[in-house]
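**Q** give me the fold of what follows.
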Amino acid sequence: MNQDTARTLFEHGAFLILQDVPEGTDFGIDWNSWVTGPKFEGVKMIPPGVHFVFYNTVSKYGGQPAPRTGFFHNFKSKEIMVKRWSPQTEELLDQHCIEDELTAIRGKLQDLDKHLAAYPYDTLKKWVSMTNELTADVTEKLQPDDRKIRSVLELLPHESTPDDMDTGRTRPTDKDGLPCLNVNPTTVIHFSPIPEQWYPPGAKPSEMTQHSMDSSYVLSTLLARYEKPENILGELQFTFVCFILGQVFDAFEQWKKLVRVICFCECDLNNHIDLFKSFVTVLYHQINEIPVDFFVDIVSSNNFLVSTLSRMFNNIEASCFDEELQAKATKFRKYLTKKYKWKFNAEPEDWAPVVVEL
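**A** This is a model prediction of the structure:
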């Protein structure tokens, strides 16, 4: 990067100022990560848009790192975000600066420059391709109330009841005498609810069978939750980032559910042509970031993606009227077959629908 380009990015990019971060902390933004040194004070030249910042501390005495914590933020051009490390909670806490304080920090940016890591622009294209459908609105809708993505949910003691007080227990316990704990609701990610049963209330037995084979109903229900149909792909990208970078396993489970719902849509497929075209592109970029054997079930040896994509490819081949989508799906199928040696044939026996007898 030449000096003129660097100067322009410095003047128009955003700044993440991090105060008192312990040396040796694993820290990252988007697809980049580092181990912090003694003089690390943040990141400069962050391009405008949605980004994911993550970190976990490592004990100076060795051992396993602490669970990962991260946050999404829609950085504006020239924005200055300030956070300070809390030794008590081992988290980065917001520092709400007034305008005069921000002006003072902005005046010292040149002096801070040598302590700030430059955003690696050689990975920006990759980040954009992985989050092109992830808007600030979708991020705001999905992220927890406390705006932190945690690999391990925060647990709180169960509140005492009058019965507990009568028995002399200050805190309720389970059958083994251990304290009862509840998940802190402010730390829960607001994933779109996906019902286990894909048929509508009051469906007849024959309709249950049809809906169990075709996800059109549940997909339309999900799309109605969003302002735009493509926002479901934003959630797909949100869950992927939360799993790969945030190390949130529940996000991977949500990602699989969303993929299956989209792939099993048959009757309404031609009503969502643009959605399916974009879905193929999103999946293409995501699959390239995961080891080829990652989706293989260690018990059944079935590959989730092979089974699920087989249904989508069959649906497009049999029911799609759009030649461009047909060509795109065929190209994607050939790519996966060539690169990963995946064979898209019949689905596993345990995926077959249960036929309800009248």
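**Q** use CA for all of it now, contacts and neighbours both
**A** OK.
**Q** where along the stretch 101-250 of the chain do the strands fall?
**A** Assigned by DSSP state E, counting those that start in this stretch, the stretch 101-250 of the chain shows strands spanning 117-118, 149-150, 155-157, 181-183.
**Q** need the helices for the chain, in chain order.
**A** Here the chain has its helices, by DSSP state H, at 3-12, 99-107, 109-112, 124-131, 136-142, 162-166, 205-213, 216-223, 231-244, 249-263, 273-287, 304-319, 323-340.
**Q** mind checking which of the strands of the stretch 101-250 of the chain is nearest residue 80?
**A** Residue 80 sits nearest to strand 117-118 of all the strands of the stretch 101-250 of the chain, at 14.4 Å, using C-alpha to C-alpha.
**Q** list the helices and strands the closest one packs on?
**A** Secondary structure elements in contact with strand 117-118, counted by 3 or more C-alpha pairs under 8 Å, 6 or more residues apart in numbering; DSSP states H and E, are strand 42-46.
**Q** which other residues reach the strand it packs on?
**A** Residues outside strand 42-46 that contact it (C-alpha atoms under 8 Å, 6 or more residues apart in numbering): 9-19, 75, 113, 115-119.
**Q** and those residues, which are buried?
**A** 9-10, 12-19, 75, 115-119 (16 or more other C-alpha atoms under 10 Å).
**Q** kindly indicate which of these lies nearest residue 212.
**A** Relative to residue 212, the closest of these is residue 75; by C-alpha to C-alpha it sits at 42.2 Å.
**Q** quick one more, to check against the first:
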Amino acid sequence: MDSQTALELVKNGATLLFLDVPQYTLVAIDTQMFSVGPAFKGIKMIPPGTHFVYYSSSTRDGKEFSPTIGFFIDVGSSEVIVRKWDQQEERLVKVSEEEDGRYSHAVRNMEFDRQLGPYNLSHCEDWKRLSNFIRKSIIERLEPIGGEISVECENDVFRNTPKTPMEEALDKKLNVGNSEASVGKFQRKGCYYTSIPRVVKCKGISGKELTSLNLDKTHLLETLLASDYGGSEDLLLGELQFAFIAFLMGQSLEAFLQWKSLVSLLFGCTEAPFHTRTRLFTKFIKVIYYQLKYGLQKDRKDDMGPPLLDDSWLSTDSFLHHLCKDFFSLMLDGSVVDGDLLKWTRKFKDLLESNLGWEFQQSSAVDGLYFDENDEYAPVVEMLDDEAPAV
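**A** Take a look at the predicted model:
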């Protein structure tokens, strides 16, 4: 890149100015990560738009790290965001309005230029595919009070939730916020995610009708789109992307559960993909394809990047394998399927088969009875025999 082009990118791009951050702290934005050295003061040349910033403080020897803290931003051209390290709370905090103005002016005058790491523009395409439905309005709607997302705020998120073996491992790995210090430091509420009912309950209908509503989540999807998303499919997809990023990069258990809820809702629909919501499902499959393509990559060239999905995702016991098995059977056995939806479904299936070694052999499009007994997203089946218990 020539010097003139670089100068234009510096002037037009947004800047994160981080003051007094301790050495060895991991600071990241989107899909790229920096290890703080003695001269580090932030990141420059950030493209306008939505981004996720996250960091983890380190012990003095740089060998152990605290739980990740992250927040979404939506920045304009030449915007400067200033944060200062609070030594006592071990986190980045906002500065006064006077300091903000003074430091922003200094950044625009290039006074910190040599101490700012450049945003790697070669990562832009990956990030856009992970976040293209996230808008400022979605961030404001979902983010917690104060904007910070951290597993330390989520001590009870899994307490009363049935867990598969994969989720037990995830809980153990990330649930590091149970210490008294953590509880005292973070007394904030989590994100304001949309509530997705696990079980459809309707009064005055037969057991057979109730079973049908729970085996095909189309009615629930339509209800939620109307009541919680104002009819906007893109708002739902934006929340799906928000949750995945907060989980994968922000290491949030709460975000994982919301991502799982939304994925389970969409993969649980059997009528909507063919009739009322074909366009939504084409976009959804593209979203989850790029999420898992990024999260499951094995041979990443740069070690400095966000954590990827670990080996627990390789198990065929995971909820995702069961849901995909049904959905692929539904799509590939359908007599009339939209061309784009079918193309992306096949592409997604190929990704899972090649990256995870999963096999999708199934005799029934909607089975549901092979789900793990601890999986709260297994389809609800109302037994018609009064002597038999409901599953």
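**Q** what's the TM-score here?
**A** With the length set by TM-score structural alignment, normalised by the length of the first structure, the two chains reach a TM-score of 0.84; 330 aligned residues with a C-alpha RMSD of 2.6 Å.
**Q** can I get the helices of the first structure in TSV with distance to residue 347 of the first structure?
**A** Listed next are those as TSV, based on distance: least, C-alpha to C-alpha, whole Å:
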stretch	distance to residue 347 of the first structure
helix 3-12	50
helix 99-107	58
helix 109-112	57
helix 124-131	28
helix 136-142	32
helix 162-166	52
helix 205-213	12
helix 216-223	19
helix 231-244	23
helix 249-263	13
helix 273-287	19
helix 304-319	5
helix 323-340	15
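**Q** okay, these, which one's buried deepest?
**A** Compared across the helices of the first structure, helix 231-244 shows the largest average neighbour count, a mean of 23 (mean count of other C-alpha atoms under 10 Å).
**Q** quick check: end-to-end length of stretch 87-99 of the second structure?
**A** 18 Å (C-alpha to C-alpha, to the nearest Å).
**Q** which of the residues in that stretch are buried?
**A** In terms of neighbour count (16+ other C-alpha under 10 Å), stretch 87-99 of the second structure has its buried residues at 91, 92, 95.
**Q** the residue lying closest to the first one once chain neighbours are set aside: what's it in contact with?
**A** Closest residue to residue 91 of the second structure apart from its sequence neighbours, by C-alpha to C-alpha, 6 or more residues apart in numbering: residue 85 at 5.7 Å. Under the criterion of C-alpha under 8 Å, 6+ apart, the neighbours of residue 85 of the second structure are 18, 19, 20, 21, 22, 91, 92, 93.
**Q** closest to residue 146 of the second structure among these?
**A** Closest to residue 146 of the second structure, out of all of these and judged by C-alpha to C-alpha, is residue 93, at 10.1 Å.
**Q** for the closest one, give its distance to residue 85 of the second structure.
**A** Counting by C-alpha to C-alpha, the gap from residue 93 of the second structure to residue 85 of the second structure is 6 Å.
**Q** now do residue 21 of the second structure
**A** 5 Å.
**Q** follow-up on the earlier one: farthest pair in the contacts of residue 85 of the second structure?
**A** Pairwise distances across these peak at 13.9 Å for 22 and 93 (criterion: C-alpha to C-alpha).
**Q** who's in contact with the spatially most central residue of the second structure?
**A** Nearest to the mean C-alpha position of the second structure, counting by C-alpha atoms, centre = their mean, stands residue 244 at 1.2 Å. Residues in contact with residue 244 of the second structure (C-alpha under 8 Å, 6+ apart) are 255, 256, 259, 291.
**Q** could you find the closest non-adjacent residue to the last one?
**A** Setting aside the residues directly before and after it, residue 291 of the second structure is nearest to residue 130 in space (C-alpha to C-alpha, 6+ apart), at 6.1 Å.
**Q** what about the nearest residue to residue 65 of the second structure once chain neighbours are set aside, neighbour count?
**A** Distance criterion C-alpha to C-alpha, 6+ apart; nearest residue to residue 65 of the second structure, sequence neighbours excluded, is residue 58 at 4.4 Å. The local packing of residue 58 of the second structure (other C-alpha atoms under 10 Å) involves 19 other residues.
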